[in-house]
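K.L.:
next comes the sequence, and after it the predicted model I'd like to discuss.
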Amino acid sequence: MFRVLIPIAAALLLAACGGEAPRVPITPKKEPAAEVGYATPPMVSRIETTAAGVILTGSAPAGAPVRLASPEGASLSASADNKGVWRLTMAPAATPRLFGLSTTQGARTIQAQGYLLLTPEGLGYQLRAGAGAIRIGTVAAPAITAFDFDREGAAMVSGVAPAGTAITVRADGRQSADGRATAAGRFAISLTQPLTPGVHVIKVFNDGAEKSATIDTSPAASLTDGPFRSSGTPAGLRVDWMTPGGGVQSTVIID
């Protein structure tokens, strides 16, 4: 699994986003059963770019306040309606942005899982510590949507495929993992062996279809200027970001 290193700056993004986010294991787990006191965290379900700006639509407990906060300290607020739907509108930006999403229930602050990444093109991704990034909204299947890895070479490929179909992942021609798309048509599959630093060809086979991406897994440099850094790569946007546990994870958004 992804190993976690603890730099001094680990709390920067968490403080900016209003609290401590939950840690997420690299192996996806089933949703927890309902329990006394459990509160559903807020989430973003749709992102639209319009003349009015970037519109985020999501869910939260009915009537609950919702807060979207950036590492720089800026924040936007909304309230879920009686059906648990909330909306926020923000100005577009020329650079990638990272946000923490939270709600409150009484004296409790409930963080969304991971962080919200917004690209200049108006696409949204849920970045998850120790797990694969999730593209927000509808994506035509099959597709590789993201590739996550850490400094130790542990990696996970994420994407969309027909619901329930079997998936095989190969790295540099070698079979590296098997999995299956969920009922929602998404997959996040961990590679069985760490990848060495450098360029690798990742191929995903599903029901006769093949998708590939060429990824540079060079370890992320230290985050000295903030809790995340973005850069362009031939495969797509790369974001090196600090996890809640203090490690550095790299997410490549596949074009």
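P.N.:
Here it is on my side, so go on. Numbering: from 1, shown residues only.
K.L.:
rest of the way, CA atoms for contacts and neighbours
P.N.:
OK.
K.L.:
Ala171 and Arg135, how far apart?
P.N.:
Using Cα to Cα, to the nearest Å, Ala171 is found at 22 Å from Arg135.
K.L.:
and for Ala220?
P.N.:
22 Å.
K.L.:
dropping in the other structure now:
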Amino acid sequence: MAGCEKADPQGGADGPFLATNMGYIRAPEILKVTIGGNGVVKISGVARPDGRVRLTSRQGQAFGVTANARGEFVADLPNDSNGNLYDVSMEESGRLMKAEGRLFVPTGQPERAVFMRSGSPSLPLSPHAPLLAVVDYDRLGGVAVAGRAKAGAVVALGVNGADVARVKADEAGLYSAILPLRQSLVGQAVMLTAQSEGAVDARTVELLAEPGEMDSIQPAEAAWKVHWLLPGGGSQTTMVY
């Protein structure tokens, strides 16, 4: 995330999966996570119409579903006792097109599920996510945040009591930002705040330089901590509140 520009939060096209004149097709997107009957986790999203979507856990279990004629799909996943990470992909002409990130579903808390993106803020999938829902950081000192506010509202972001950025929530209330920091805060306990229309959400986050050899999930009372390896090398840590 250090040195990266703010990424487009899985949007920008006129609709899901519009092919360009070069034949490029966007990868599948996860839109919502809920709990169904018998504790099954239901993953809703969009893909290419009639496309075959695959979700693969970090243990190698694969779950497949076919999108309907409008590109909508719903996949059922087990409610893993430790939470789980999933790679999301779509079969296209005999090859897999991977989504640019990974899905994290906390155990028994689908309302806190996030789509984690490499070098960018993770996206909280619930419309009821808190104002400061996710904090991402990497070993180079990049820090990103995301959450939910009122549609179109301005969100003021602060670090240790100082305002550092202002962003505008989209029509669904989702905002995200990579914080413009002058120096690395790795190794420090940092107070991050988000303020919008009288509401304030604050988190104290200890930005530890995690080892990058493997994925790990650590549940806690206040937050889930997910340390995950990036497809292009390196690692990222995601705090889910």
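P.N.:
That came in fine, so what should we check first? Model, not experiment: these values are computed from the prediction.
K.L.:
tm score of chain vs chain?
P.N.:
Scored by TM-score structural alignment, normalised by the length of structure 2, the superposition of the two chains gives a TM-score of 0.87; 229 aligned residues with a Cα RMSD of 2.0 Å.
K.L.:
picking that back up, Ala220 and Arg135 of structure 1 - which one has more neighbours?
P.N.:
Arg135 (21 against 16; other Cα atoms under 10 Å).
K.L.:
where exactly do the strands run in the stretch 1-150 of structure 1?
P.N.:
43-50, 53-59, 65-69, 75-79, 85-90, 97-105, 108-111, 115-118, 124-127, 134-135, 143-150 (DSSP state E, counting those that start in this stretch).
K.L.:
Asn206 of structure 1 is nearest to which of the ones you listed?
P.N.:
strand 143-150 (9.8 Å; Cα to Cα).
K.L.:
same for that closest one, what does it pack against?
P.N.:
strand 134-135, strand 155-160, strand 209-216, strand 248-253 (3 or more Cα pairs under 8 Å, 6 or more residues apart in numbering; DSSP states H and E).
K.L.:
present these as JSON lines; the columns should include distance to Phe149 of structure 1.
P.N.:
Output for these, formatted as JSON lines (distance: least, Cα to Cα, whole Å):
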{"stretch": "strand 134-135", "distance to Phe149 of structure 1": "14"}
{"stretch": "strand 155-160", "distance to Phe149 of structure 1": "4"}
{"stretch": "strand 209-216", "distance to Phe149 of structure 1": "10"}
{"stretch": "strand 248-253", "distance to Phe149 of structure 1": "5"}
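K.L.:
those: which one's closest to Pro71 of structure 1?
P.N.:
strand 248-253 (15.7 Å).
K.L.:
find me the equivalent region of the closest one in structure 2.
P.N.:
Counting by TM-score structural alignment, strand 248-253 of structure 1 pairs with residues 235-240 of structure 2.
K.L.:
what does stretch 66-84 of structure 1 give?
P.N.:
So stretch 66-84 of structure 1 is aligned with residues 53-71, judged by TM-score structural alignment.
K.L.:
ok, and what's touching the matching stretch?
P.N.:
For stretch 53-71 of structure 2, contacts defined as Cα atoms under 8 Å, 6 or more residues apart in numbering pick out 16, 28, 46-52, 73-77, 84-91.
K.L.:
same deal with stretch 234-241 of structure 2?
P.N.:
With Cα under 8 Å, 6+ apart as the criterion, stretch 234-241 of structure 2 contacts 112, 114, 116, 118-119, 122, 130, 132-139, 210, 212, 222-230.
K.L.:
ok, 7 Å please
P.N.:
For stretch 234-241 of structure 2, the surrounding residues in contact (Cα atoms under 7 Å, 6 or more residues apart in numbering) are 133-138, 212, 222-229.
K.L.:
put the buried members of the residues you listed into a PyMOL selection.
P.N.:
Restricted to buried positions by 16 or more other Cα atoms under 10 Å, the PyMOL selection for the contacts of stretch 234-241 of structure 2 reads:
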select buried, resi 133+134+135+136+137+138+212+223+224+225+226+227+228+229
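K.L.:
any idea how far Pro244 of structure 1 lies from Val160 of structure 1?
P.N.:
Distance, Pro244 of structure 1 to Val160 of structure 1, by Cα to Cα: 26 Å.
K.L.:
quick revisit: highest average neighbour count across the strands of the stretch 1-150 of structure 1?
P.N.:
Ranked by mean neighbour count, the strands of the stretch 1-150 of structure 1 are led by strand 143-150 with a mean of 26 (mean count of other Cα atoms under 10 Å).
K.L.:
how about that one, which residues of structure 2 does it hit?
P.N.:
Going by TM-score structural alignment: strand 143-150 of structure 1 matches residues 131-138.
K.L.:
span of that stretch from start to end?
P.N.:
First residue to last in stretch 131-138 of structure 2 (Cα to Cα) measures 22 Å.
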